[in-house]
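Undergrad: Structure for the following, please:
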Amino acid sequence: MNIIIAPDSFKETLEAKEVASTIEIGFKKVFPNANIEKIPLADGGEGTVKTLVESNNGELINTQVEDPLGRTISSYYGIINNGKTAIIEMATASGLELLKEEEKNPLETSTYGFGQLINHALKKGVKEFILGLGGSATNDAGVGMLQALGAKFYNKKNQEISKGAKEINQIASIDITNLENKFKDIIINVACDVTNPLCGQNGASFIFGKQKGADEKMIKQLDSYLLHFANLCEETFDKKTKNIEGTGAAGGLGFALVTFLNANLQSGIELIMQSVNLEEKIQKADLVITGEGKMDKQSIQGKTPIGVAKLAKKYDKKVIAITGCLDEGYEIVLEHGVDAVFDCTPISNNFETIKKNAKKNLELTSFNIAKCLKIS
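TA: All right, here's what the predicted structure looks like:
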């Protein structure tokens, strides 16, 4: 039996590599002679860098950058393809998890640190980028990133605006002279798992502003600021990009990457699957196993298990999904290529107990699934 194990991480519990290895242990107890290939995955969010670095024998690069509020922190990114490609998760510099609850304020937070990571990679000679946009703490339309890369944003008094979203409504003129030379012949692919445009009721501020600390009044304020900036960009560069799907990702960071750096926005999981040649490997498989921490009705919106399942069904392969837990509406995944779903978490346990026993429960579930397969 040839088995592909291609899961995402179980968030806050197990990294994708650990999930794949644990599933393998359970299956090997029943099928000791099976040929198992483990391919840890991500969809552009948490774990994307480490997943691609490990899958491509790359290296992690450590450096210091500014966090969303301008404090110096340690961060990292990945290098693969003999130094030609950098993988960067914006959340490692500008992510929500870097802030305490009381520090969340999308008027103040900036993507400047993310731009610093890009700068660092450029100085190492990188020619291609894979950027993950999940988990942002920001709503500055990527202005902070662009400032770090050398763009200048001026108000009506010809003064440069400060970092954060609070002054982007005051931008009157833009100077991108420094960007044009820096990004000549640079390819940027963006792993994006949302389809939201920049502005409006389905845009960055209204959909994601609350989780970043904005109340209803601030959300409307932020949306108007983004619209001002987008309209100015249209006038300045003759580009109509604010309604492109995905430009609302990471508080409008997708908009900046498309408008200023000519980036390609792609489905995160599809981009990652291409990077690890998953399609070629699936063709030789008898069974495909995938998974994620929580499976629910949102899982069909570009998440890892569905990306894997759709690819597997292209070659009529059976797909089993193993998850940490199941939530409302998860059954819909059975209409999108997944043949069976199993969760491995005892319902009565608290989260600390779940974390402590995650590996044991996952291994036991995998073992029992394998036993059922052997019986059948």
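Undergrad: CA atoms for contacts and neighbours, from now on please.
TA: Will do.
Undergrad: which residues of the stretch 201-350 of the chain fall in helices?
TA: 204-208, 216-237, 249-261, 268-275, 278-282, 304-313 (DSSP state H, counting those that start in this stretch).
Undergrad: export those helices to a markdown table and tack on mean neighbour count and distance to Met90?
TA: Output for the helices of the stretch 201-350 of the chain, formatted as a markdown table (neighbours: other C-alpha atoms under 10 Å; distance: least, C-alpha to C-alpha, whole Å):
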| stretch | mean neighbour count | distance to Met90 |
| --- | --- | --- |
| helix 204-208 | 24 | 16 |
| helix 216-237 | 18 | 19 |
| helix 249-261 | 26 | 8 |
| helix 268-275 | 20 | 13 |
| helix 278-282 | 16 | 24 |
| helix 304-313 | 23 | 19 |
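Undergrad: run this one through as well so I can compare:
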Amino acid sequence: MDNEVHKVVAIPDSFKGTLSAREVAGAMRRGVERAATTLDIHVDVSEIPFADGGEGTLEAVLAAWGTAAQACDATDSLGRPIRSHYGVSPDGKTGLIEAAQANGLAAVSDVPLRPREATTRGVGAMVRAALDQGVQEILLTAGGSATTDGGTGMLRELGMRFLDKNGNELPDGGGCLVELATIDVENVDPRAFDITWKIAADVTNPLTGPHGAAHVFGPQKGATPEDVEVLDAALANMARVAEAVGGQQTEGVPGLGAAGGIAALLHAFFRVELEPGWQMVSQALGAPETVGSADLVLTGEGRFDSQSIDGKVIYGVRQLTPPNVPLVVLAGQVGITPEDLERSGVTAAFSIARGPSTLEEIAPQTAELVEWNAYQIARFWLS
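TA: Next comes the predicted model:
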């Protein structure tokens, strides 16, 4: 019997539509432990459900923190009342806001999208609820939004006012910001200035221009070509006014185009740190230390392709994994070229499917298939 203890880390993303990251990590652990048992070898398997700052981040971080989600009254991107959830760290110092809980596309999939009017007000309600609990920093994850309002709705909820040239307050949404003349910060909740804001931005797009929030992401939020031009001009005007009032430049800053520019005004007025989503989440989970001491790392997601290696979960796991430690990907589909696999730094990638299968066919067996593949990989590696 091998008396050495082999350290394995299971750090997957969710398999969207089938398993949460927590469920995938559990299946990986079971497979590795079964392989070790059959070979009479000792393993220590750590589970780290992971996310890149998009959908599933709240669940992944709360699982690691061991705390329950907090509920609060909020509104969706069209202003309809909803109950949203956010997280607070065990020490009470950090609030985690997954913006899509309030301004996500999924919440408004039942009605026609209104890209010029969609608002981040509901995100502001969650922030205020976290501030009421005394947090000293806010981790804001921005993916999956239905909004392009530059974060104005969120900051309205914290007391900021957006006025036209006649001193009238503008309505919600990004489209009206072409009329913005000044920003009133007199009644902003002072706690917003005292905390540190950490924004998960898993894209590097600037706020405006051909690679900006409206042009790149607006169409998936229902924006017509005309809407895109209006929203882009509106965000550019907002940036000019914000710089004049707040003194901080927002135009051209990489990452401020994420989620309809939700962090643009935060950057102009508050103490803000922008970082890749995977990096922010990994720190919240304590992943660098655990992965850094691993002998084998297993990760995965629903589909592993060229996008996976450009700032997403698997890219992040690669950065955390020591160079001499094997990193193996399990996925529902593997659509990556040998050249991209080599560039990714991933050791190997395997589809969990046992043969040609549709998502509908494979979905009920996903946990079993992940466990089976983890068993085979661990058995080969341990042997």
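Undergrad: if we can go back for a sec, Glu167 of structure 1 is nearest to which of the helices of the stretch 201-350 of structure 1?
TA: helix 216-237 (8.2 Å; C-alpha to C-alpha).
Undergrad: So for Leu122 of structure 1, which of the helices of the stretch 201-350 of structure 1 sits nearest?
TA: helix 249-261 (13.5 Å).
Undergrad: now the angle between helix 216-237 and the closest one, please.
TA: 10 degrees (axes from the mean of the first three to the mean of the last three C-alpha atoms, to 10 degrees).
Undergrad: can you list contacts of helix 249-261 of structure 1?
TA: Residues from elsewhere that reach helix 249-261 of structure 1, judged by C-alpha atoms under 8 Å, 6 or more residues apart in numbering: 133-143, 146, 183, 188, 190, 192, 194-198, 204-205, 208-209, 226, 233, 239, 241-242, 246-248, 263-265.
Undergrad: count of neighbours near the aligned residue in structure 2 for Leu96 of structure 1?
TA: Matched by TM-score structural alignment, Leu96 of structure 1 corresponds to Leu105 in structure 2. Neighbourhood size, Leu105 of structure 2 [other C-alpha atoms under 10 Å]: 21.
Undergrad: Which residue is the nearest non-sequential neighbour of Leu105 of structure 2?
TA: Using C-alpha to C-alpha, 6 or more residues apart in numbering and skipping the chain neighbours, the partner closest in space to Leu105 of structure 2 is Ala146 (4.6 Å).
Undergrad: Map the one you found onto structure 1.
TA: Match for Ala146 of structure 2 (TM-score structural alignment): Ala137.
Undergrad: ok, now Ala378 of structure 2?
TA: In structure 1, Ala378 of structure 2 lands on Ala370 (TM-score structural alignment).
Undergrad: Tell me who's in contact with its match.
TA: Contacts of Ala370 of structure 1 by C-alpha under 8 Å, 6+ apart are Gly26, Phe27, Val30, Phe31.
Undergrad: what do you get if the cut-off is 6 Å, keeping everything else the same?
TA: Listed by C-alpha atoms under 6 Å, 6 or more residues apart in numbering, the contact set of Ala370 of structure 1 reads Phe27.
Undergrad: Repeat that for Leu170 of structure 2.
TA: Leu170 of structure 2 neighbours (C-alpha under 6 Å, 6+ apart): Phe162, Leu163.
Undergrad: just to revisit the earlier point, for the match of Ala378 of structure 2, helix, strand, or coil?
TA: Recorded secondary structure, Ala370 of structure 1: helix (DSSP: H, G, I helix; E, B strand; the rest coil).
Undergrad: Just give the nearest non-adjacent residue to the counterpart of Glu243 of structure 2 in structure 1, would you?
TA: Alignment note (TM-score structural alignment): Glu243 of structure 2 maps to Glu234 of structure 1. Closest residue to Glu234 of structure 1 apart from its sequence neighbours, by C-alpha to C-alpha, 6+ apart: Lys240 at 5.6 Å.
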